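In: Sequence first, predicted coordinates after that:
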Amino acid sequence: MIESAATTSAPSKELLSIEDLPDEVLEFVLGFLPPYKDIHDCMLVSKRWRRCVRNVIKIKRRNLNKAINDFDIVWKTITPAAMAPTITKRYSHSAAVHDNSMYVFGGCTCSMTTFNDLWRLDLSKRLWVRPLTMGTYPSPKACSTMVCYKDSLVLFGGWTYPPSYPLHQSWHLFNELHTYDIKANRWTCINTAVTPPPTAGHSVSIHGNWMVIFGGLQRASNVVHSTKTNDIWKLNLETWNWYKQETFGHLKPQERYGQSQTVLDDENVLIMGGSGGPQIFFSDIWILNMKGNHWKWIKVEVRNSHHAPPNLWCNPVCKIEDKLIVLSKSRQNPQSPFMFISRGVWTPPVDPRGDNRGELLQRRPGRIDMADRVVDHDENVNGRRGTLKGVKRNNAGDEAERQMLLSDPNKPGPSGAPEPNERMGLAAFNDPNVDVDQKMNARRLLRQEKMKLSEEKLKAKLCIAAKHKAKEFSKPKKNVLGMYVLDVAHALDSEPYVTWMPIKDPDLERDGPEETMLYTFVSGKSELIMFGGIHKDDGSLIACTTNLSQQVSNSLHFITAPRYVI
């Protein structure tokens, strides 16, 4: 009776659900979802959720823009496990984003070969998937361009290493045009009557139903060596016809490759940086106006150039609102020592003939065709520094020693006194060759012992050096990638100019990944995605002159805005 009275007097508790949360709290909870498929599926719950999801997407974009303006970004790194089934390490590959996935094609390996595989990164789950594609596969290649048009990927150009035989071939360029139908999961090779020359290292952008390419390294059909160019080609993505576009006036950029190309609007594209060959780096910026049939080049003034990145060659660019983001060597990085990697990777060479010449060569860009490699005169096709065993050789030193011992029976010993001649006995048993051979064998044994001692000392030194290198590998990274921001808000004015923004707090650059080159850098939904490349950190370059597996990366790096508390 007492218990029933107590239960009736106690207030009843109502069950609460997520629908009872305020909009601000619900948006904060939804903000933890990846800005891809999962958060878009939440729009199907109710009208209220649809409104909240739209606010979350808008807030994420605004926060990323604010984080870039303040240089207050967050790095998130995903490194695949050693034995996990995932994409292979690579550099000089191509990447493009379509809906909730990032696609990666081709690239170079650690063993001086190229890929022609296609991988898809599920940006919601952060997992790699390799589609079992059908159709006509592209050739294995690197330094090609891949862009997204509707539900297809358009792949053009590229280069690959020469085959082993026949010898002394230069690397091969391509002018192949392939499309990948994402829904049908099929590659298609498109053959056209008119096509650009074989090209690599060019830049590309999509404008409506046109694909525009600029510059690069090209090779004509009747030419052996490659040449840089500043030609413009455009492809109609509906009829698949190529056209070479001429420009109005004499003002135009110099021939180059490795530049970046960014769409400003439907009629203007921005070209930045690039390389014109050894010791030629570009940091200039141009606008290509594509209005009407008469296209023209416009030179853009660059302000605050002392805040620009040290390198604008082979640096991908992402555009967020009216800002261009470039990743390059951090402002806090010390001057990295000159590096030498294996023959398959282009790097500035070191000249041992003098310090002054070495300083000049330090400013040179590398070569992909291995032309800067120092010639080793002891190298041959099958091996190096070897001798054939079992072959009788005429050793002039041993023969001279033998004649000396035969002609001087009373050769002085170490003390200066003549050595006793044991051949003064019976003449019938006096064979001079027997005694001389014994002395020569003794001296040979002595030389062999000295060689063994020197080999043991050398092995001990190598072991000590290996231990030091292992310690250096375990040290924290020294050189990191820094973010550089270019303000292009006034790039389309009557007197156009762009401005490199100064960093507000240099300490904000300490969390970046290791200094890397030949990576891809694309824009996702409210985040920027960096993949692959070659590490340039001092610690990762030591003892890697023949094996690039320690340098080439398959890590993913995401740039996002910091999460703000309600």
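Out: Done, it's in. Numbers count the residues shown, from 1 in each chain.

In: going forward, measure contacts and count neighbours with C-alpha atoms only.
Out: Noted.

In: Let me see the ranges of the helices in this protein.
Out: 2-9, 23-30, 37-41, 47-70, 355-361, 396-407, 432-474, 538-541 (DSSP state H).

In: Deepest in the core, which of those helices is it.
Out: Of the helices of the chain, the one with the most neighbours on average (mean count of other CA atoms under 10 Å) is helix 538-541, at a mean of 20.

In: Got another one to weigh against that:
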Amino acid sequence: MSNNDEICTYSKCIEDLPEEILLRIFRYLLPYKDYSSIRLVCRQWERLGRVTKDWRMNNFYNNLSLSTSPVSIHWHLIDPPKKFNLIPRFSHSVCYVDSKRMLYVFGGNRDMATSLNDFWCLDLSTRNWERILATGSYPPPKCSSTFIDDEQGNLLLFGGRSMIYIDDIHMREQLHHELHSYSLEKNTWNLHKNLNEPGPICDHSASIININNQKRMIIFGGCMIIDDQYQQSTPQRTNDLWQWTNTWTMIHVNGTKPEPRKGHSQFTLNSENILIIGGSSLTRVCRDVWLFSFQTNQWTQITVNNQYPNDFAPSNDDLSYLSFCMVLPSQILITFGRLRRHPTENERHTYSQYDFSHCDKKSREELLLASSSSLPSSSSDENDETNRYSMVHKRLQLPLINNKYNMMDISSGFQMYRLDISNLFSLNPCVTWLPSKSTSVFGSPSRSSLYYSLIYARSEFILFGGIEKRKLCLQKHFSDKDNRSQSISGTLAFITLSNIAL
């Protein structure tokens, strides 16, 4: 046997691995450009790539929709890039474009008195930020705008608000009525002028709907200035419905309308219906859900089940400030809010084997410190408290990988809330808040946030920014009045639902 024959006999490559190993490796790839790349290698990889993609999507949908089975919620936190001046923000505008595999972010608030107009994109294939330097009629600094894909190569940015200085000391709120479109192909901003526009508006909702093969942007509600004297008027909540094609038109509504509101979420269900949820009116937090039909031009209020218990639906303190996103194949709306209760004994047992090894170091340390209250003590003497904390610190020095911990009374971080909308078009239309997937979400940002953005993209959720609610929640005797000062969150989190940390 020649030397060349020996080399050929003993040389191995990745293609020689069993398909089970390749499938396991492919599961850890990001579901964007990586999936497209492996399908170009060979026919075997193309087939395994399709299998992996189907597995990931089915696994995500099943874990999302099952109402009783516990599931691991994996948080992947990424700090803002140091080489870019990506300022932490809240009330910003985001738009996900699946064909580009990009998340676009515009403006927002740096603090209560400073608005931004920087424009960024996040490449979901590499998790890298890039600032976009576009030409054309650039939008002014503002927050609380709507930013959506018109599905024709443009991103539509409408409305918003900002704070302007009247003099060296005093400031006032300014609402915007401009409609800008950003061309993905030309990298330019265009300003659309129309005399029939709704007027200065913010905190409204918007979505794209295809009616008779015509794309229309539909906006609803928000805070609007009605008077022609914009600078002298006070913003008022509205329940008007507008559409934009190449011109603005107010939609005439038959029958009852939803209560005027702001800060709500809106979704296009099909070519005939849109859905709104959440927000706040002048007197209350809106826990109702409404469906609008373009066939009849009528609003229908939908019955909401399980809307008040804290373990099913978000609390009033958070609901008017939370963003919702829709996962159509599962017909479920998702949001993340603070957990407002402690786990029951049954839940302790159910989640006693939950694997927290994927959490970040800080979350694991908080978990272990809190678990000190449940460590067994040999006597009732007060000196046992010292021994108890020494045991905790010893456990902190042990390897945390593949360890399993008991779920304790911690209510920090984000809880995932799910609203089932699968019965919207049944004989008795209703939506239902489903039981929580887990008692608390470990590995999430150390403090829960409001005014963040939440996007669903290819079997994962993307959460960015917000205002952190600083609250001491590891001790039971603290009340809701013990909120500390608020700060801006620069958190970028990718959230997956799986039995393994993808």
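Out: Structure received. For clarity, every value in this text was computed on a predicted model and none was experimentally measured.

In: Mind checking the TM-score on these two?
Out: After superposition, the two chains reach a TM-score of 0.75 (TM-score structural alignment, normalised by the length of structure 2), with 407 aligned residues with a CA RMSD of 2.9 Å.

In: Identify whichever of the helices of structure 1 lies nearest to Ser170 of structure 1.
Out: Across these, Ser170 of structure 1 has its closest neighbour in helix 355-361 (22.8 Å, CA to CA).

In: so the closest one aligns onto which residues of structure 2?
Out: The counterpart of helix 355-361 of structure 1 in structure 2, using TM-score structural alignment, is absent.

In: Export the helices of structure 1 as a markdown table, with columns for distance to Trp171 of structure 1.
Out: Formatted as a markdown table, the helices of structure 1 follow (distance: least, CA to CA, whole Å):
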| stretch | distance to Trp171 of structure 1 |
| --- | --- |
| helix 2-9 | 87 |
| helix 23-30 | 51 |
| helix 37-41 | 42 |
| helix 47-70 | 40 |
| helix 355-361 | 23 |
| helix 396-407 | 46 |
| helix 432-474 | 33 |
| helix 538-541 | 25 |
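
In: and Trp240 of structure 1, which of those is closest to it?
Out: In terms of CA to CA, the element of the helices of structure 1 nearest to Trp240 of structure 1 is helix 37-41, at 32.2 Å.

In: helices and strands around the closest one, which ones?
Out: Helix 37-41 of structure 1 sits against no helix or strand, with contacts defined as 3 or more CA pairs under 8 Å, 6 or more residues apart in numbering; DSSP states H and E.

In: Which part of structure 2 matches it?
Out: Residues 33-37 of structure 2 are where helix 37-41 of structure 1 lands, counting by TM-score structural alignment.

In: Name the residues that touch the matching stretch?
Out: Residues outside stretch 33-37 of structure 2 that contact it (CA atoms under 8 Å, 6 or more residues apart in numbering) are Leu29, Gly49, Lys53, Ser125.

In: And for the alignment partner in structure 1 of His176 of structure 2, the neighbour number?
Out: Alignment note (TM-score structural alignment): His176 of structure 2 maps to Phe174 of structure 1. When neighbours are defined as other CA atoms under 10 Å, Phe174 of structure 1 has 21 of them.

In: quick one: buried residues of stretch 182-190 of structure 1?
Out: Of the residues in stretch 182-190 of structure 1, those buried under the neighbour-count criterion (16 or more other CA atoms under 10 Å) are Ile182, Arg186, Trp187, Thr188.

In: Can you add distance to Gln218 of structure 1 and give the residues you listed back as CSV?
Out: Listed next are the buried residues of stretch 182-190 of structure 1 as CSV, based on distance: CA to CA, whole Å:
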residue, distance to Gln218 of structure 1
Ile182, 30
Arg186, 28
Trp187, 25
Thr188, 24
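
In: Which two among these are spaced furthest apart?
Out: Among the buried residues of stretch 182-190 of structure 1, the pair separated by the greatest distance (CA to CA) is Ile182 and Thr188, at 11.4 Å.
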